[in-house]
Every structure is written in structure tokens, then in C-alpha cells.
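Peer 1: missing the sequence, but the structure's below:
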């Protein structure tokens, strides 16, 4: 009798699990919340859906604005933190297997109002990187408190404790526009001299800024078009 009751419980549990997982799409299963996820660099690129980690206070998980990937996006619904980076930090562990310099881009949107220069930025910091900077042609600049490797010049506008203000501009649509340094629009890079696990941090700045996913890619291995392909799967 005991063996029969045990078998019955096992079968019931299996039925429940089957019901749970068959009710989810592959994308939904891939994007279940996991604050301990480690995203693996593969062939020079890492793709991360921001909603993989649980939302911190002030970030709202949303699906109202079409054009996002994965299951949702996060939007700053709290107070603006214009000169106060480090509020409500979203953290992501990324495993770099191929050392080198990687460009950082995110799929983001002005999702409040109709001004392309407002509700358009959040704070970004990459812990452990051997270099973290903005660059355009010969111009290289750093956030205040950052690692001064190539230049002692500081980005224009607000920065603090190694945090960069990262913004989009020119459109109200979802875009890959990812820039730093006011009135210059520098691209963003991080150098990893050694294979290992590093931490990408995002914190709230402008109310209404929405972020869908981000990508780190080595420009010597991966093209811009490949990195911006929305069909790329998350790197797990």
C-alpha cells in the first residue's frame, strides 16, 4: 500500500509540473526570474534580457509598449535620480571567456512624454572591468571615479563613483542608441584583460526610461548588425 501511495504522489507531481511548463512558451521558460544567472560570452558576444533578474524598487516590469524582446521590459517608474547613481540597482553577472574590449549597447526607449531628450537615460557601471570608458574616434573619456587607463578626461555631464549616464536620443521608438557624455555621444566600452565573471549594474536616472535587453560584444569578432539582431537568444 505504501508503495502505491508513493507512486500516486509521484505521478500527481509530474502531472502538475507538466501542466505548469506546457502552459509556458519557450521564451517564457527562458526568462524565468533568476538573480543568480550567469550570462556566458560565446564567440565574442553576451545577450541579456533585463527582466531575467527581479525588478528592484522603482523599476516596473511592463509589456504595454510593443517592440520588446523576451517576456517584458523594465521601466523607471520612480523618482528621477539625476545626480544620485546607485538607487535600485539591477545586477547581472557576465562570464567573459574571451578577454578583450567589448562594446556595450542596450535596446531602450523614451517611454514617457514626447521629448526625445527626456526620459532617455539610466546609470551604468561595470564592476571588475580593467577599463570602462566612452569613446568616439580619438576621444576617450571616463566617468568620475572610474579607471583612468587611456585618458584623464571626464565625460561631460553628470557622473559619479564610476557610474556613467547612458542615454538614447533622436527617436521615441525602441532603438539601440547607447551613448555617454553630453553633446558628444560617445560609444561605451569595457575591457576585460582576463577571463572571469564580471558584474553589470544598472540604476535608475530619468523617470520613464525603458530598457529591454543589453549586449556586450567584441567588435573584432561580432559586427554591429549581428549584435543588434533581436532574434539573438539570451546567453545562458
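Peer 2: Alright, I've got the coordinates. As the structure is a computational prediction, the values presented were derived from the model and not from experiment.
Peer 1: only C-alpha atoms from now on, for both contacts and neighbour counts.
Peer 2: OK.
Peer 1: which is the next helix or strand following the longest strand along the chain?
Peer 2: Under DSSP state E, the strand in the chain containing the largest number of residues is strand 100-110. Downstream of strand 100-110, the next assigned helix or strand under DSSP states H and E is strand 121-127.
Peer 1: show me what that following strand is in contact with.
Peer 2: 85-86, 132, 162-168, 190, 198-206, 209 (CA atoms under 8 Å, 6 or more residues apart in numbering).
Peer 1: next structured bit after that strand?
Peer 2: Next element after strand 121-127 (DSSP H and E): strand 131-136.
Peer 1: what angle sits between that following strand and strand 100-110?
Peer 2: Taking axes from the mean of the first three to the mean of the last three CA atoms, to 10 degrees, strand 131-136 and strand 100-110 form an angle of 70 degrees between their directions.
Peer 1: for stretch 159-178, list every residue counted as buried.
Peer 2: By neighbour count on 16 or more other CA atoms under 10 Å, the buried set for stretch 159-178 is 159-160, 162-169, 172, 174-178.
Peer 1: which residues are in contact with the longest helix belonging to the chain?
Peer 2: Secondary structure of the chain read by DSSP state H shows that its longest helix is helix 2-22. By CA under 8 Å, 6+ apart, the residues outside helix 2-22 that reach it are residue 29.
Peer 1: then stretch 229-236?
Peer 2: 37, 38, 39, 40, 41, 42, 46, 47, 48, 49, 69.
Peer 1: let's go with 7 Å and repeat that
Peer 2: With CA atoms under 7 Å, 6 or more residues apart in numbering as the test, stretch 229-236 has contacts from 39, 40, 41, 46, 47, 48, 49, 69.
Peer 1: buried ones only from the residues you listed, please, as a PyMOL command.
Peer 2: A single PyMOL command selects the buried members of the contacts of stretch 229-236 (16+ other CA under 10 Å):
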select buried, resi 39+40+41+46+47+48+49+69
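Peer 1: reformat the contacts of stretch 229-236 as JSON lines; add distance to residue 224 and secondary structure.
Peer 2: Below are the contacts of stretch 229-236 laid out as JSON lines (distance: CA to CA, whole Å; DSSP: H, G, I helix; E, B strand; the rest coil):
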{"residue": "39", "distance to residue 224": "20", "secondary structure": "strand"}
{"residue": "40", "distance to residue 224": "19", "secondary structure": "strand"}
{"residue": "41", "distance to residue 224": "16", "secondary structure": "coil"}
{"residue": "46", "distance to residue 224": "13", "secondary structure": "strand"}
{"residue": "47", "distance to residue 224": "13", "secondary structure": "strand"}
{"residue": "48", "distance to residue 224": "16", "secondary structure": "strand"}
{"residue": "49", "distance to residue 224": "18", "secondary structure": "strand"}
{"residue": "69", "distance to residue 224": "18", "secondary structure": "coil"}
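Peer 1: put this next to the first one:
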């Protein structure tokens, strides 16, 4: 028969073993959470698969959309969610892993709802990266559409030139590809994330979208060139702190320090 001292010893050992196992479980849980946040293919997927597009709210004439903020990252077609090279913002970026679609927009289309409270004219740029090859004219573009905006076009200030997407009954149209309200939107900088966006081949125009009234508008992108990576879209009024951002260095300095707009399920 065990003495009272033996029982006390056994109880003490069991209590210590329980505490040890609890600590191991806690440490393992913390390590797992940290690992999921900092590595792996998909560190923190959003969860609102019943929605077609997340909602991003404009504030003081600015909306920053992280392209990876989609309702369901398992349903993005030929876009790949990645976080395997440096200097992106947010959780990661999207990479077009599908075929080239130089004349046919609408492949693996992703939508983003933009809630506008300050109507007016906004400039569109993205942070893009040529992630395949060493050419400045390949793997450098996507398709973009604002079908329900008041107007959507390319504009070049030095000669007051406008170009409108084909399929909108407006002219003139951009040089090169365009169809069904979509613009080809490109960049030409190697080896860095670049805040820019142009349309019209060899005839570069900046991208603008007009919202005449407060409300929610849909921005759509679709894949065009294999190997193009996109991190975020910036839609902003060219006024105040954003009035004089005429080169990519100024745009990068202005926007890379800002957090993306909050994404919510509609």
C-alpha cells in the first residue's frame, strides 16, 4: 500500500507533467500561427466565398486595393497568389500564370468593389513587376475595366489627348488592343515594383476614371501577359499631397508607405 507521501509525490509529478504538456502545446500553437503569417503559399486567406468581390472604401480621394484581397483565393483562375520575392506590400501579390491573351480580355476576371464618397476624376495606377524574362515590353500588362463608372479613358496632358476603350461608342480609341470596354494597361520598368499605368501602344496615355456620384463601382482586371505580377492598385485624386506625382519615384515614395484600404465582405 502506498503511503500518503507516495500519493503526494505521484500527484506532484502528474501536475508537473500536465503543466509541461500545456506549455509545449502553447508554444507549438504560437509557432504555427507565426509560420502561417510569415511563410507558405497562402498565409492568411480571406473568407467570404459567397461574395463576387470585396468592398474597398475611398477616403479623402484615395483608394488602395491590394490585388490579393479577393473573396476566395482558391477561386482565382490562372492567377497565382505568391509572396516569394521581396518588396511587395500587404500579404503578397498576384502573378498571371495563364496563357497570353493579347486580344481577348475576360480570362480569370477578378472584381473589386470601390465605394466612392467623394465624386470626381481619379487617376489609376498599379504597382506592377515584370516577373518573367528581361524585356520591358513583355510580361508587362493586364486588362482593366470600369464598366459602371461615369467615364474611363486614357489621357495625355501635354497635347490634351484622350483615348477611350473600344466597345464604348466613344472615340478615338487607343493604339493596339482594346475590346468590350477593356483597356490594355502596361508598364515598362525592369527589376522593381513600379507605380505606373499606361495605355495605347507607343502612344502612352495615363489612366483616368470618373465617378459623377457617390456610390459603389466595380473595378475588373483580367490576365493578359504570362509572367506579369501585380501588387496593388491606387486610385486617387490628383490634389493635395497627390497633386504633383509626375514620375514613378515620387509615386513610389508617396504610396508605398500607406496601408491598403480596408477590405470587407459586401
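Peer 2: It's in. Small disclaimer: the values here were computed from a predicted structure and weren't measured.
Peer 1: out of the buried residues of stretch 159-178 of structure 1, which comes closest to residue 141 of structure 1?
Peer 2: residue 164 (10.4 Å; CA to CA).
Peer 1: corresponding residue for that closest one in structure 2?
Peer 2: In structure 2, the residue equivalent to residue 164 of structure 1 is residue 183, according to TM-score structural alignment.
Peer 1: isn't its match up against residue 165?
Peer 2: Yes - look at residue 183 of structure 2 against residue 165 with CA atoms under 7 Å: they come within range, at 5.6 Å.
Peer 1: and stretch 212-221 of structure 1, how far from the chain's centre?
Peer 2: 11 Å (CA atoms, centre = their mean, to the nearest Å).
Peer 1: got the contact list for it?
Peer 2: Contacts of stretch 212-221 of structure 1 (CA under 7 Å, 6+ apart): 44-50, 68-69, 73-74, 101-108, 227.
Peer 1: how about stretch 90-97 of structure 2?
Peer 2: Contacts of stretch 90-97 of structure 2 (CA under 7 Å, 6+ apart): 66-68, 78-83, 223, 225-231.
Peer 1: what's it aligned against in structure 1?
Peer 2: With TM-score structural alignment as the criterion, stretch 90-97 of structure 2 aligns to 70-77.
Peer 1: and if you look at stretch 216-236 of structure 2?
Peer 2: The alignment places stretch 216-236 of structure 2 over residues 197-217 of structure 1 (TM-score structural alignment).
Peer 1: ok, stretch 140-154 of structure 2 next?
Peer 2: Under TM-score structural alignment, the match for stretch 140-154 of structure 2 is residues 120-134.
Peer 1: in that stretch, what counts as buried?
Peer 2: So stretch 120-134 of structure 1, judged by 16+ other CA under 10 Å, has buried residues 120-127, 129-134.
Peer 1: going along the chain, name the strands of structure 1.
Peer 2: 38-40, 45-49, 59-62, 73-76, 90-96, 100-110, 121-127, 131-136, 139-141, 159-160, 163-167, 187-192, 196-203, 209-217.
Peer 1: could I get those as CSV with distance to residue 28 of structure 1?
Peer 2: Listed next are the strands of structure 1 as CSV, based on distance: least, CA to CA, whole Å:
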stretch, distance to residue 28 of structure 1
strand 38-40, 17
strand 45-49, 11
strand 59-62, 14
strand 73-76, 13
strand 90-96, 19
strand 100-110, 19
strand 121-127, 26
strand 131-136, 33
strand 139-141, 39
strand 159-160, 36
strand 163-167, 28
strand 187-192, 30
strand 196-203, 23
strand 209-217, 15
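Peer 1: which residue packs closest to residue 58 of structure 1, ignoring adjacent ones?
Peer 2: Once flanking residues are discounted, residue 58 of structure 1 sits nearest to residue 78: 4.3 Å by CA to CA, 6 or more residues apart in numbering.
Peer 1: and the one you found, how far is that from residue 52 of structure 1?
Peer 2: 20 Å (CA to CA, to the nearest Å).
Peer 1: and the gap between residue 82 of structure 2 and residue 124 of structure 2?
Peer 2: Counting by CA to CA, the gap from residue 82 of structure 2 to residue 124 of structure 2 is 23 Å.
Peer 1: these two: who's more crowded?
Peer 2: residue 124 (21 against 18; other CA atoms under 10 Å).
Peer 1: ok, now which ones touch that one?
Peer 2: Residue 124 of structure 2 neighbours (CA under 7 Å, 6+ apart): 207, 208, 234, 235, 236.
Peer 1: what number of residues are in the vicinity of the closest residue to residue 79 of structure 1 other than its chain neighbours?
Peer 2: Excluding the flanking residues, the one nearest residue 79 of structure 1 by CA to CA, 6+ apart is residue 207, at 6.1 Å. Counted with other CA under 10 Å, the neighbours of residue 207 of structure 1 add up to 24.
Peer 1: how about residue 240 of structure 2?
Peer 2: Neighbour tally, residue 240 of structure 2, other CA under 10 Å: 9.
Peer 1: next: the one 10 residues further on.
Peer 2: When neighbours are defined as other CA under 10 Å, residue 250 of structure 2 has 13 of them.
Peer 1: kindly report the same for residue 218 of structure 1.
Peer 2: Residues near residue 218 of structure 1, counting by other CA under 10 Å: 24.
Peer 1: returning to that earlier point: out of the strands of structure 1, which is closest to residue 223 of structure 1?
Peer 2: The nearest among the strands of structure 1, by CA to CA, is strand 209-217 at 8.4 Å.
Peer 1: mean deviation of that closest one from structure 2?
Peer 2: On superposition with structure 2, the mean distance recorded for strand 209-217 of structure 1 (mean CA distance after the TM-score superposition for structure 1) is 0.4 Å.
Peer 1: tell me the angle that strand makes with strand 121-127.
Peer 2: Using the same axes, to 10 degrees: strand 209-217 of structure 1 against strand 121-127 is 30 degrees.
Peer 1: relative to strand 45-49, how tilted is strand 209-217 of structure 1?
Peer 2: Using the same axes, to 10 degrees, strand 209-217 of structure 1 lies at 160 degrees relative to strand 45-49.
Peer 1: mind listing what's buried along strand 209-217 of structure 1?
Peer 2: 209, 210, 211, 212, 213, 214, 215, 216, 217.
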